[in-house]
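Enquirer: Quick one: sequence plus predicted model below, questions after.
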Amino acid sequence: MPQISAYLMFDGDCAEAMRLYERILGGKLDALITYGESPPEMPCEPQDRDLIMHARLRLDDQLLMASDSNSQCPYEGKKGFSLSLVYPTVSDAQRIFNALAEGGQVTMPLQKTFWAEIFGVLVDRHGTAWMISGGQMNS
């Protein structure tokens, strides 16, 4: 089976966002490559040199990847998806939810649902939508 990984696009704040996700989620940010680091045969526009061409956050056997949009591919926002995090405990879900919500917008506060002890939805300060669950409901 292939591994499915999310690849996020940002509007010039990719490095800041990925460092935030590393701090909150854990893992290791092991790639943060700018357009300016491209080889000579792949030149970039001068205004794009400091933007992130590729970032990779390793979370155990999972990856979260990202880049900044550049002048040849303008940013169009993040639409039509959410990243889902499922935690075994309510306390872990609350901690991560609160950290990601700081400076963002909570669209559904954490609450009990029929599928989890706690579930909430937010958009973080970088425009990424998250759905966070914690605990398992007894069947």
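Expert: Perfect, I can see it now.

Enquirer: rest of the way, CA atoms for contacts and neighbours
Expert: Will do.

Enquirer: doesn't Gln32 fall inside a helix?
Expert: Wrong residue type there; residue 32 is Leu, not Gln. No - Leu32: not assigned to a helix; according to DSSP: H, G, I helix; E, B strand; the rest coil it is strand.

Enquirer: Pull the number of nearby residues for it.
Expert: Residues contacting Leu32 under the criterion other CA atoms under 10 Å number 19.

Enquirer: Contact partners for His54?
Expert: By CA atoms under 8 Å, 6 or more residues apart in numbering, the residues touching His54 are 31-34, 65-68.

Enquirer: Out of those residues, the closest to Gln3 would be?
Expert: Gln3 lies nearest to Met65 out of the contacts of His54, by CA to CA, at 12.7 Å.

Enquirer: SS state for the closest one?
Expert: strand.

Enquirer: how about it, what does it touch?
Expert: If you count contacts by CA under 8 Å, 6+ apart, Met65 has them with 5-8, 54-57.

Enquirer: let's bring in a second model and compare:
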Amino acid sequence: MSLNPYLTFDGNCGEAFDFYKSVFGGDFMMRSTFAEGPPDMGVGDEFKDRIMHVSLPIGGNVLMGSDTAGDSSGPYVQGTNISISHAPDSKADADEKFAKLAGGGMEIMPMQDVFWGSYFGMCVDRFGVRWMLNLDTGNAS
């Protein structure tokens, strides 16, 4: 089981992660822009060069992040721009944990198969903590 911090930025995610890489060393596991996502994501052209996802291993953890992409990703609020990412063991485990975390809170994106080959969902728990559940299913499209 892993819990990893997920940071959200408003256009300077690449710069921030280049800085973190210079501090902690290592290589990015993944770094992609919104332009690399599917066209039906609804991301405006002005956001295509922003970071859709980046991950940098640091010790036994992974620091992850992305930029906002206008209305399709919700507003950026500095100070609340961190989520906890959890890798569940199975779809059943993901569904159970998601239901518990979202209960009394707010569902942002229901658990679903996504284009990067994962079963993924986002919610905010009743304490205002943002969660991302990401089960790698290996079914990238």
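Expert: Structure's in. What do you need? Here the structure is a predicted model, which is why all the values come from computation and not from measurement.

Enquirer: Filter the contacts of His54 of the first structure down to the buried ones.
Expert: 32-34, 65-68 (16 or more other CA atoms under 10 Å).

Enquirer: got those as JSON lines, with distance to Gln105 of the first structure columns?
Expert: Converted to JSON lines, those look like this (distance: CA to CA, whole Å):
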{"residue": "Leu32", "distance to Gln105 of the first structure": "27"}
{"residue": "Ile33", "distance to Gln105 of the first structure": "29"}
{"residue": "Thr34", "distance to Gln105 of the first structure": "29"}
{"residue": "Met65", "distance to Gln105 of the first structure": "22"}
{"residue": "Ala66", "distance to Gln105 of the first structure": "21"}
{"residue": "Ser67", "distance to Gln105 of the first structure": "22"}
{"residue": "Asp68", "distance to Gln105 of the first structure": "22"}
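
Enquirer: Would you check which pair of those lies furthest apart?
Expert: The two members of these with the most space between them (CA to CA) are Thr34 and Met65, at 13.7 Å.

Enquirer: All the strands of the first structure, residue numbers only.
Expert: Secondary structure of the first structure (DSSP state E): strands at 6-10, 28-34, 52-59, 62-68, 83-87, 105-111, 118-123, 129-134.

Enquirer: I figured Gly26 of the second structure hits Pro57, correct?
Expert: Yes - judged on CA atoms under 8 Å, Gly26 of the second structure makes contact with Pro57 at a distance of 6.9 Å.

Enquirer: Ok, which of the strands of the first structure comes nearest Glu76 of the first structure?
Expert: For Glu76 of the first structure, the closest of these is strand 6-10, at 8.8 Å, according to CA to CA.

Enquirer: okay, that closest one sits on what stretch of the second structure?
Expert: Using TM-score structural alignment, strand 6-10 of the first structure lines up with residues 5-9 of the second structure.

Enquirer: buried residues in stretch 112-121 of the second structure?
Expert: By neighbour count on 16+ other CA under 10 Å, the buried set for stretch 112-121 of the second structure is 113-114, 118-121.
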